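1. my questions concern the predicted model and sequence given below.
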Amino acid sequence: MKNFLLIIATSFILFSCSKNDDDIQNVNTSFFNINTGNKWVYNRYAINALGSTSSIIQIDSVLVIGDTLINSISYKKIEHKEFTVNSNNLLQTYYEYLRIDSNDHLVDTNGYVFHPGFDSQYQNVYTHLSSLHLDYNTGNYVQDTWGVSTFQNVAPQNIIVEGQNYFVYDYLGNFVGNSSLGIPNNTIHYMYEEGIGMVLRRCPFVSSASNYYEDRLVSYVIN
């Protein structure tokens, strides 16, 4: 099974803080910055059971396009452009719509928390489901439960990503796999730095306790 654990298919995102009295209309809040024009670029690697890192297998370019209203609530429209590495072909373009709620959490249109910022008390329990597939016994389309993750910030730490030092808040998910499907326990990491955004994301394969994808920040422009 080649699937890896994503909380939400498009949960690549980032963001942090910027306060400037001259630009107060474009400033969002204390930890996150989703100002129009901000841009981040990530390289994706695959790491195997021996700890060997692959060559870059994918590049994600992320841009904050501007504001949009959804159900009378203002969100930022976030554009992702994913490229292959060798041929630099555009694989896909997709969009997210994010805002910062009253708790200073980064959320989507469903209120799902991508990262709680400084908030170390917030906790979320998330059930990971497979994509819809046909159950040949019943003839119905079903989703398997892969497992359940409990997410909460752990103590901030210094890490080095692509040769750069960052001080990150790791929104860590302790994943308990569905033993009846042979899915092992694991951890998921969403590491953000205040004022920069998402620095690193680590998502394990469903079928492996050792193999995972890692998305690493390589460049950014913050307004």
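-> Structure's in. What do you need?

2. hey, let's count contacts and neighbours off CA atoms from now on
-> Will do.

3. counting contacts, what elements does the helix or strand hosting residue 68 pack onto?
-> Element membership for residue 68 (DSSP states H and E) is strand 58-70. Identification of packing neighbours for strand 58-70 by 3 or more Cα pairs under 8 Å, 6 or more residues apart in numbering; DSSP states H and E yields strand 39-47, strand 73-83.

4. the ones you listed into JSON lines, with extra columns for mean neighbour count?
-> Shown next, in JSON lines, are the helices and strands packed on strand 58-70 (neighbours: other Cα atoms under 10 Å):
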{"stretch": "strand 39-47", "mean neighbour count": "21"}
{"stretch": "strand 73-83", "mean neighbour count": "19"}
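
5. structure B:
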Amino acid sequence: MKNASYLLVLVILTIFSCRKDPSVKIETPNEPSSFDLVTTQGSWWKYDWFKIDSLGNETLTTIKDCVYVVGDTLINGNTFTHLHGDFHIFNSYDWFWRDSAHYIVNQNGQKLYSTIEGIDTLEIIEGTEVNNYFITDGTEYEMTVPAGTFNVYDSELHYSYNNGSPFTNCEDTWVKHTKFANGIGMISTQTGFISQIQTQCSYDESRLTEYYIAP
């Protein structure tokens, strides 16, 4: 029952069809930079989860994540870095990422992060009731978490209803932020239960507490 009410942040990308919006203008720099994706086996990251209420007050929860690099794996002719570990209430989760020029993409070909300067729409996901889209502006800025201060890229996943009704009691659209630092990995992400986000206008946020980058 717990999983049934969980916001489909994790699986919504595989349920709905994807397309690029032809009206979106993509600004590409002359020489886009690449990501420094951590690929070395034995690298690991630890996170604490915080509950953020509608007023922005933070409460440390008992949820803790640990993620590590398993190694490389070949998918559809491309080599991906395989990460395994915890995600929020899930104690066994897998990620498959690779560096593709100025993007990080997953095994489904979906772009997760971009170093392109200027607003870049990474994916548009249309459902029968809910629309979602990824955007990023490719700009680095400083973020401080328990593990330190990092220059991060912010990937935004926007949730809205097709009929125009507000997605939460507080906002028309709910935006999930995920922060990534070059050469380090994911610094922070957000999620929550659908009732928590829509009725309480609160969410959970992970923050990096410790990490090790294997040579």
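-> Everything's here; your move. A quick note: this is a predicted structure, and the numbers were derived from the prediction, not measured.

6. hmm, back to that, so where is the strand holding residue 68 of structure 1 in structure 2?
-> Using TM-score structural alignment, the residues of structure 2 aligned to strand 58-70 of structure 1 are 63-75.

7. map residue 145 of structure 2 onto structure 1.
-> Residue 145 of structure 2 maps onto residue 161 in structure 1, by TM-score structural alignment.

8. its match is in contact with residue 193, isn't it?
-> No: applying Cα atoms under 8 Å, one finds residue 161 of structure 1 not in contact with residue 193, separated by 11.8 Å.

9. one step back: which one is the match of residue 145 of structure 2 nearest to, not counting chain neighbours?
-> residue 216 (6.5 Å; Cα to Cα, 6 or more residues apart in numbering).

10. what of residue 83 of structure 2?
-> Closest to residue 83 of structure 2 by Cα to Cα, 6+ apart is residue 69, at 4.5 Å.

11. how about the contacts made by the one you found?
-> 39-44, 81-84 (Cα atoms under 8 Å, 6 or more residues apart in numbering).

12. now do residue 106 of structure 2
-> 80, 95-98, 112 are the contacts of residue 106 of structure 2 under Cα under 8 Å, 6+ apart.

13. so what corresponds to residue 49 of structure 1 in structure 2?
-> With TM-score structural alignment as the criterion, residue 49 of structure 1 matches residue 54.

14. from residue 204 of structure 2, how far off is its match?
-> Computed as Cα to Cα, to the nearest Å, the residue 54 of structure 2 to residue 204 of structure 2 distance reads 11 Å.

15. residue 62 of structure 2 too?
-> From residue 62 of structure 2 to residue 204 of structure 2 the distance is 12 Å (Cα to Cα).

16. cool, and residue 46 of structure 2?
-> From residue 46 of structure 2 over to residue 204 of structure 2 (counting by Cα to Cα), the distance is 16 Å.

17. try residue 186 of structure 2
-> Applying Cα to Cα to residue 186 of structure 2 and residue 204 of structure 2 gives a distance of 16 Å.

18. so those two - more neighbours on which side?
-> When neighbours are counted by other Cα atoms under 10 Å, residue 186 of structure 2 and residue 204 differ, and residue 204 comes out ahead with 21 against 18.

19. how about that one, what's its match in structure 1?
-> Using TM-score structural alignment, residue 204 of structure 2 pairs with residue 213 in structure 1.

20. identify the residues contacting the closest residue to that match other than its chain neighbours.
-> The shortest distance from residue 213 of structure 1 to any non-neighbouring residue, by Cα to Cα, 6+ apart, is to residue 46 (4.6 Å). By Cα under 8 Å, 6+ apart, residue 46 of structure 1 lies in contact with 53-57, 211-214.
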